[in-house]
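A.B. asks: below is the sequence, then the predicted model.
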Amino acid sequence: MKNSSDEAMTPLKQHAVDALRRARKLPVGPHRNDLRQLAMGLRRLDREGIGRNFHHREAGLQGGAEARYPG
């Protein structure tokens, strides 16, 4: 069942949801824990707005290496 908030999900949040869904299918153990920790980290990054800032930084870095490290 999809609700209207699925379309508004950020890519980081969607990856976190997918990781949690995969983790639920696994038996208790290290692989399941790894996926759960990945999901928690992705959710934290999404809440802190890291993904939104990354695109701005990436755009600022294009062609900037030469200016920072001349010759």
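C.D. replies: Sure, I can see it.

A.B. asks: every contact and neighbour count from this point should use C-alpha atoms.
C.D. replies: Noted.

A.B. asks: residue nearest the middle of this structure, spatially speaking?
C.D. replies: Leu12 (3.3 Å; Cα atoms, centre = their mean).

A.B. asks: put this next to the previous one:
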Amino acid sequence: MDPEDIFIWPDGTWRYREECEDLTDRWLGDDFEVLYVGTPEYDEFIFPLREPVEGGPDDEYWPEGD
């Protein structure tokens, strides 16, 4: 378990796992989904509009100055 795993509730509320340990008096319920660090779902949630890395597999090769 990574402290940066994400818990998401149906109403859109979300917290990192490490923050949920402190919610003893105001727990949001047990109907949450967990996004684990390193999974595609986690990356899509954290970086929804991330631009592709320059020079990545979708780029064509064009030498400088051409």
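C.D. replies: Here it is on my side, so go on. None of the values given here were measured: they were computed from a predicted structure.

A.B. asks: what's the TM-score here?
C.D. replies: Once superposed, the chains reach a TM-score of 0.29 (TM-score structural alignment, normalised by the length of the second structure), with 41 aligned residues with a Cα RMSD of 4.8 Å.

A.B. asks: the residue nearest to the centre of the first structure touches Gly51, doesn't it?
C.D. replies: Yes - if you go by Cα atoms under 8 Å, Leu12 of the first structure and Gly51 touch, sitting 7.1 Å apart.

A.B. asks: overlap of the contact sets of these two?
C.D. replies: Contact criterion Cα atoms under 8 Å, 6 or more residues apart in numbering; residues shared by Leu12 of the first structure and Gly51: Leu45.

A.B. asks: before we move on, the earlier item: OK, contacts around the residue nearest to the centre of the first structure?
C.D. replies: 42-43, 45-46, 51.

A.B. asks: what remains of those residues if I keep only buried residues?
C.D. replies: Among the contacts of Leu12 of the first structure, those classed as buried by 16 or more other Cα atoms under 10 Å are 42-43, 46.

A.B. asks: show only the entries of these found in helices.
C.D. replies: Among those, DSSP state H puts 42-43, 46 in helices.

A.B. asks: next, format the residues you listed as CSV and append distance to Leu35 of the first structure.
C.D. replies: Output for those, formatted as CSV (distance: Cα to Cα, whole Å):
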residue, distance to Leu35 of the first structure
Leu42, 11
Arg43, 12
Asp46, 16
